[in-house]
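> here you go, sequence then predicted model.
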Amino acid sequence: MIGRRRLLAGALGFAAPALLAREALASAPRQLSLVNLHTGEKLAATYFEGGRYVPDALAALDRVLRDHRTGEVHPMAPGLLDLVAGLAGQVGRPGAVQVISGYRSPASNAALHANSSGVATRSLHMQGMAMDIRIPGVSLARLRDTALALGRGGVGYYPDSDFVHVDVGKVRQW
């Protein structure tokens, strides 16, 4: 009969490599390449390095993702950046992620809502928790399906407007 201590030591021996691999992945550098289609600004940034988010890189991403109508800059949720970077990685990252909409000020969101039933009154864009994107060379259907498979937030499919909405709110789709 195997002793309890020996059994625990054996179990830890099997679990340790998996835990170390997960920890290494969690602390691996994270990069994102974006182009804002309204301003033409491009940015490739390593926004997570050494197990920490990089404040200067986050600020640069916030600026590129600002409300292009008002110029207002708002902090974007790091989890959203992780989601978009992960999504780009899953589809093979053939080019920079094209951003149709990042942060939206309440005034911009209200104006858009007044002209479109497709804009939520309490949009997560106003909290820096949503982006409308596309990736050159990747079909919108594949982008949508990959985002849904990640299961990390909301996914809206807008083929007529040529973008996919992703957010870090509740998991849902439309």
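Cool, the structure landed. Numbers count the residues shown, from 1 in each chain.

> rest of the way, CA atoms for contacts and neighbours
Noted.

> quick one, helices of this structure?
When assigned using DSSP state H, the helices of the chain occupy the ranges 4-27, 55-64, 78-90, 106-115, 140-150.

> nearest to Val35 among those would be which one?
For Val35, the closest of the helices of the chain is helix 55-64, at 7.9 Å, according to CA to CA.

> please name every helix or strand in contact with that closest one.
strand 42-49 (3 or more CA pairs under 8 Å, 6 or more residues apart in numbering; DSSP states H and E).

> if we go to 10 Å?
Other helices and strands packing on helix 55-64, by 3 or more CA pairs under 10 Å, 6 or more residues apart in numbering; DSSP states H and E, are strand 30-36, strand 42-49, helix 78-90.

> looking at those, which is closest to Ala114?
Going by CA to CA, the one of these nearest Ala114 is strand 30-36, 23.7 Å.

> tell me, how many residues neighbour the nearest residue to Leu83 once chain neighbours are set aside?
Sequence neighbours aside, Arg152 is the residue nearest to Leu83 in space, at 7.3 Å (criterion: CA to CA, 6 or more residues apart in numbering). For Arg152, the neighbour count with other CA atoms under 10 Å is 18.

> wait, Arg152 touches Leu81, no?
No. At 11.8 Å, Arg152 does not count as touching Leu81 under the criterion of CA atoms under 10 Å.

> which residues are in contact with each of these two?
Taking CA atoms under 10 Å, 6 or more residues apart in numbering as the contact rule, Arg152 and Leu81 both touch 167-168.

> tell me the gap between stretch 154-166 and the middle of its chain.
14 Å (CA atoms, centre = their mean, to the nearest Å).

> oh sorry, the question was meant for stretch 121-139
The answer for stretch 121-139 is 8 Å, by CA atoms, centre = their mean.

> one more: stretch 153-168?
12 Å.

> okay, how far is it across it, tip to tip?
Distance between the two ends of stretch 153-168: 4 Å, counting by CA to CA, to the nearest Å.

> take the one below as the second:
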Amino acid sequence: MTDQTSFGVTRRGLLGAFAATAVIAAPTYSNAFGLLKGSGDIRRIRMYSGRTGESIDTIYWIEGEYIPEVMKEINYFMRDWRSDDAIGIDMRTVDIMAASHRLMDVSEPYMLLSGFRSPKTNAMLRSKSRGVAKNSLHMKGQAADLRLKSRSVGQMAKAAAACASGGVGKYSRSNFVHMDCGPVRSWGG
């Protein structure tokens, strides 16, 4: 009896990978990667959507490789729920989210408020709020708006900023943090 799956990964290796997820989630950016250097080579993301009722808890990177099937699941999960449009999410954003989650040492999944936004959805939101950028990185699949019940906006923003790998927006009145893989910058209060 062989202990290998059809794509060449051993069952024992996968079990070890799942066991290791409690202590591992490293981002691709060099600054953020340095935070978790030596902690292994597995990355995990945990989220749920109050809008769709869906959730995802998955390992998306093993031993230096993104898992294509899982990336497709993440793309679909982070779709524009208003139009059901999906795009290839920039995995650097997912890496920042995972690294921030790891730094906060929480088991609670993120609540995803907004991932990808179609241009039509972005324009509609922009017409209702000054806080929506005309050329939002959400339209490129490079941003996410997230919330945690167990952590404050300030704590979440501090963890994301510690990665020094993209934009971090604090929206305290709306109780969420924006994380993106664009230029390093921060805003909000």
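Happy to help now that I have it. Quantities reported herein were computed from a predicted structural model and do not represent experimental measurements.

> just to revisit the earlier point, what's near enough to touch the residue nearest to Leu83 of the first structure?
79-80, 83, 166-172.

> give the aligned equivalent of it in the second structure.
In the second structure, the residue paired with Arg152 of the first structure is Ser165, using TM-score structural alignment.

> what's the counterpart of Asp105 of the second structure in the first structure?
Aligning on TM-score structural alignment places Asp105 of the second structure opposite Gly92 in the first structure.

> list the contacts of its match.
86, 137-138.

> and if you look at Asn109 of the first structure?
67, 103, 119-123, 125-126.

> ok, it to Pro75 of the first structure distance?
Relative to Pro75 of the first structure, and taking CA to CA, Asn109 of the first structure is found at 17 Å.

> could you do Met129 of the first structure as well?
9 Å.

> anything in contact with each of these two?
Tyr103.

> give me the more crowded residue out of these two.
Met129 (22 against 16).

> quick one: what's aligned to that one in the second structure?
Checking TM-score structural alignment: Met129 of the first structure goes with Gln142.

> does that match touch Arg79 like I think?
No. Gln142 of the second structure is not in contact with Arg79 according to CA under 10 Å; the separation is 11.9 Å.

> can you list residues touching both of the two?
Joint contacts of Gln142 of the second structure and Arg79 (CA under 10 Å, 6+ apart) are 88-89, 115-116.

> pick out the most distant pair among the residues you listed.
It's Gly88 and Gly115 that sit farthest apart of those, by CA to CA, at 10.9 Å.

> common neighbours of the two, please.
75, 78-79, 140-142.

> hmm, back to that, ranking the contacts of Gly92 of the first structure by neighbours, who comes first?
Gly86 (19 neighbours).

> hmm, Ile56 of the second structure is touching Asn75, no?
No. The pair Ile56 of the second structure and Asn75 does not pass the contact test of CA under 10 Å, sitting 11.2 Å apart.

> between the two, who's got more neighbours?
A count of neighbours by other CA under 10 Å puts Asn75 above the other of Ile56 of the second structure and Asn75, at 21 against 18.

> aligned partner of that one in the first structure?
Asn75 of the second structure maps onto Asp62 in the first structure when the alignment is built from TM-score structural alignment.

> how about the contacts made by that match?
So Asp62 of the first structure contacts 56, 72-77, 102-103, 128 (CA under 10 Å, 6+ apart).

> which non-adjacent residue is nearest Glu54 of the second structure?
Tyr48 (5.7 Å).

> any idea what the one you found aligns with in the first structure?
By TM-score structural alignment, Tyr48 of the second structure lines up with Val35.

> and its match, how far from Leu7 of the first structure?
53 Å.

> more neighbours, those two?
Val35 (20 against 11).

> wait, the more buried one touches Leu65, no?
Yes. The criterion here is CA under 10 Å, and Val35 of the first structure meets it with Leu65 at 9.1 Å.

> anything in contact with each of the two?
Counting by CA under 10 Å, 6+ apart, the residues touching both Val35 of the first structure and Leu65 are 41, 99-100.

> which one in the second structure is aligned with Ser116 of the first structure?
So Ser116 of the first structure corresponds to Ser129, using TM-score structural alignment.

> burial check on that match, number of neighbours?
There are 10 residues near Ser129 of the second structure, going by other CA under 10 Å.

> kindly report the same for Tyr53 of the first structure.
16.

> try the one 5 residues further on
Taking other CA under 10 Å as the criterion, the count of residues near Leu58 of the first structure is 20.

> and what of Gly64 of the second structure?
Neighbours of Gly64 of the second structure (other CA under 10 Å): 10.

> map it onto the first structure.
Checking TM-score structural alignment: Gly64 of the second structure goes with Gly51.

> Provide a list of residues in contact with its match.
23-30.

> give me that answer again for 8 Å
26-29 (CA atoms under 8 Å, 6 or more residues apart in numbering).

> how close does the aligned partner of Val153 of the second structure in the first structure sit to Asp160 of the first structure?
The alignment partner of Val153 of the second structure in the first structure, by TM-score structural alignment, is Leu140. Note on Leu140 of the first structure: its distance to Asp160 of the first structure, by CA to CA, is 10 Å.
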